[in-house]
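Peer 1: This is the structure alone, sequence omitted:
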């Protein structure tokens, strides 16, 4: 899950979590994996149950500058962060990087709210460096989270048949996020990684049967 089972290991690892209630236990589990591989946590930030962590290899510490973090809360009354986003940015070897962990508005019919959530994060999060004042001023931005975009225009039994036949490509034709990106309504200039696995959420309790909702949990990075 952490992407550190490859050789060589990545120099930088970003980890975003949502709906995390026992954050200390989660961090300790992560640390037990990362520390023996000589990763160092340079920053963590949370917006209630939304968390973002940035780890780098120890040898890179002298090359890292201008570490900052930001958050956006748009949950109940715009105050409680049950929905929102937190971010970390820094400069490494002259390259500006940012990473975002987000949890957007749920339910199929709230597509416009999810698009507005995305726009609110871009508009609301600013940093001290005048040359890298917003998220999209950075050279690289990595966005991950429970974005809550769903499949739309597809009946549950149709979706289940596509999942059973592992026809992910066809299933994605009904994906709200994919359509929003193609229409340039959200995540303009971002590129989503190839999706090769079936939906991981949500199952009816105690079964392997899918609930009628499909939540996107995919990482996105810019061109």
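Peer 2: All right, it came through fine. Because the structure is predicted, anything quoted here is derived from the model rather than measured.

Peer 1: Please make it C-alpha for all contacts and neighbour counts, starting now.
Peer 2: OK.

Peer 1: Just say helix, strand or coil for the residue nearest the centre of the chain.
Peer 2: Centroid-nearest residue in the chain, with Cα atoms, centre = their mean: residue 144, separated by 1.1 Å. Following DSSP: H, G, I helix; E, B strand; the rest coil, we place residue 144 in the strand state.

Peer 1: end-to-end on stretch 77-85?
Peer 2: Criterion Cα to Cα, to the nearest Å; first-to-last residue distance in stretch 77-85 is 15 Å.

Peer 1: List the buried residues of that stretch.
Peer 2: For stretch 77-85, a neighbour-count test (16 or more other Cα atoms under 10 Å) marks 81, 82, 83, 84, 85 as buried.

Peer 1: Break down this protein into its strands, ranges please.
Peer 2: Assignment of strands within the chain using DSSP state E yields the ranges 12-17, 39-47, 50-57, 64-73, 84-92, 95-103, 140-146, 190-192, 220-222.

Peer 1: Next one: residue 67 from residue 55, what distance?
Peer 2: Counting by Cα to Cα, the gap from residue 67 to residue 55 is 12 Å.

Peer 1: let's bring in a second one:
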């Protein structure tokens, strides 16, 4: 996912991975349940984990190399975090890094009733100029019949508080957070992105779905997309506060690894749009593109989006004058 604050090359690049390690590897998943976490800083990047395994480190180094060699401007890794199979890396233009502060992250486990990190979310928030941004990389409950659990996972992730957020009081009543929040929760932030393997499926028989895909009849198939149905019919779905650019690409799950063929195993799963990007920020966020592309190293196809985001800078002196003027007019109104 790329985010452009100004016109031109994106100022912020966000990479979110799911199932970066095999989730059926019992030695890995057991460690994730019992190991404590510690924080460290390296070359300006915030890294939160019990350790960076060789696999995570290899991905991080490869991303760093790719960003450095394929883009005309220099970028710096400003955040990296992992939890079992989830992995998030955030890069920012070096020329813009002086605008970012107060980067905080949180790992939310939703597997096994919140005990296991095989499912859940990684949230990172930052303040750029005087606007607050939050990026949530998620992996929700799997299975054709897991709609209610996926809905619950979203609620759990969005309600979880950031740890070590006591200094949020420095930003309170300064127009940086929204809805009366103090930045402790994800929804307190002015601009939010919620993305990843959401695992919502399509309520159609496999052959019907395959035929629709072959005919590029995506609109017909989207009518049976579980997430789309929940957004329309479930007023309690927390993701209704977010938006998604219309889907114009084929379902991203499930492929035979190394091919463009949908699941030919004995399970013969129905193709689905499991991988999605949602955003919240009103008119401040304008999606420019949203598409998937063929990378055959996984049973999923990666999805990317480019977004233009409007940020703000507050003049504290003028804001104080306006605030005093508002109080004065309110007192005059009450005195009438």
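Peer 2: Cool, got the structure. Every value quoted in this text rests on a predicted model; they were computed, and no experiment measured them.

Peer 1: overall similarity of the pair, as a TM-score.
Peer 2: Put the two chains on top of each other and the TM-score (TM-score structural alignment, normalised by the length of structure 1) is 0.91; 220 aligned residues with a Cα RMSD of 2.1 Å.

Peer 1: coming back round to it: out of the strands of structure 1, the one nearest residue 31 of structure 1 is which?
Peer 2: For residue 31 of structure 1, the closest of the strands of structure 1 is strand 39-47, at 8.6 Å, according to Cα to Cα.

Peer 1: wait, doesn't residue 127 of structure 2 sit right on residue 104?
Peer 2: No - taking contacts as Cα atoms under 8 Å, residue 127 of structure 2 lies outside contact range of residue 104: 9.6 Å.

Peer 1: which position in structure 2 aligns with residue 202 of structure 1?
Peer 2: Structural alignment places residue 202 of structure 1 opposite residue 254 in structure 2 (criterion: TM-score structural alignment).

Peer 1: and what of residue 85 of structure 1?
Peer 2: Alignment note: residue 85 of structure 1 maps to residue 121 in structure 2; criterion TM-score structural alignment.

Peer 1: From residue 47 of structure 2, how far out is the nearest residue in space to that match that is not next to it in sequence?
Peer 2: The shortest distance from residue 121 of structure 2 to any non-neighbouring residue, by Cα to Cα, 6 or more residues apart in numbering, is to residue 138 (4.1 Å). To residue 47 of structure 2, residue 138 of structure 2 is 18 Å away according to Cα to Cα.

Peer 1: neighbour count winner among the two?
Peer 2: Ranked by neighbour count (other Cα atoms under 10 Å), residue 138 of structure 2 and residue 47 place residue 138 first, with 31 against 22.

Peer 1: so that one touches residue 117, yeah?
Peer 2: No - when contacts are counted by Cα under 8 Å, residue 138 of structure 2 is not listed as touching residue 117 (10.8 Å).

Peer 1: could you show me where the helices are in structure 1, in order?
Peer 2: Ranges of helices in structure 1, per DSSP state H, are 23-34, 111-124, 156-164, 168-171, 176-182.

Peer 1: how distant is the first one from the center of its chain?
Peer 2: Taking the mean of its C-alpha atoms, helix 23-34 of structure 1 sits 19 Å from the chain's own mean (Cα atoms, centre = their mean, to the nearest Å).

Peer 1: so that helix aligns onto which residues of structure 2?
Peer 2: With TM-score structural alignment applied, helix 23-34 of structure 1 matches the range 56-67 in structure 2.
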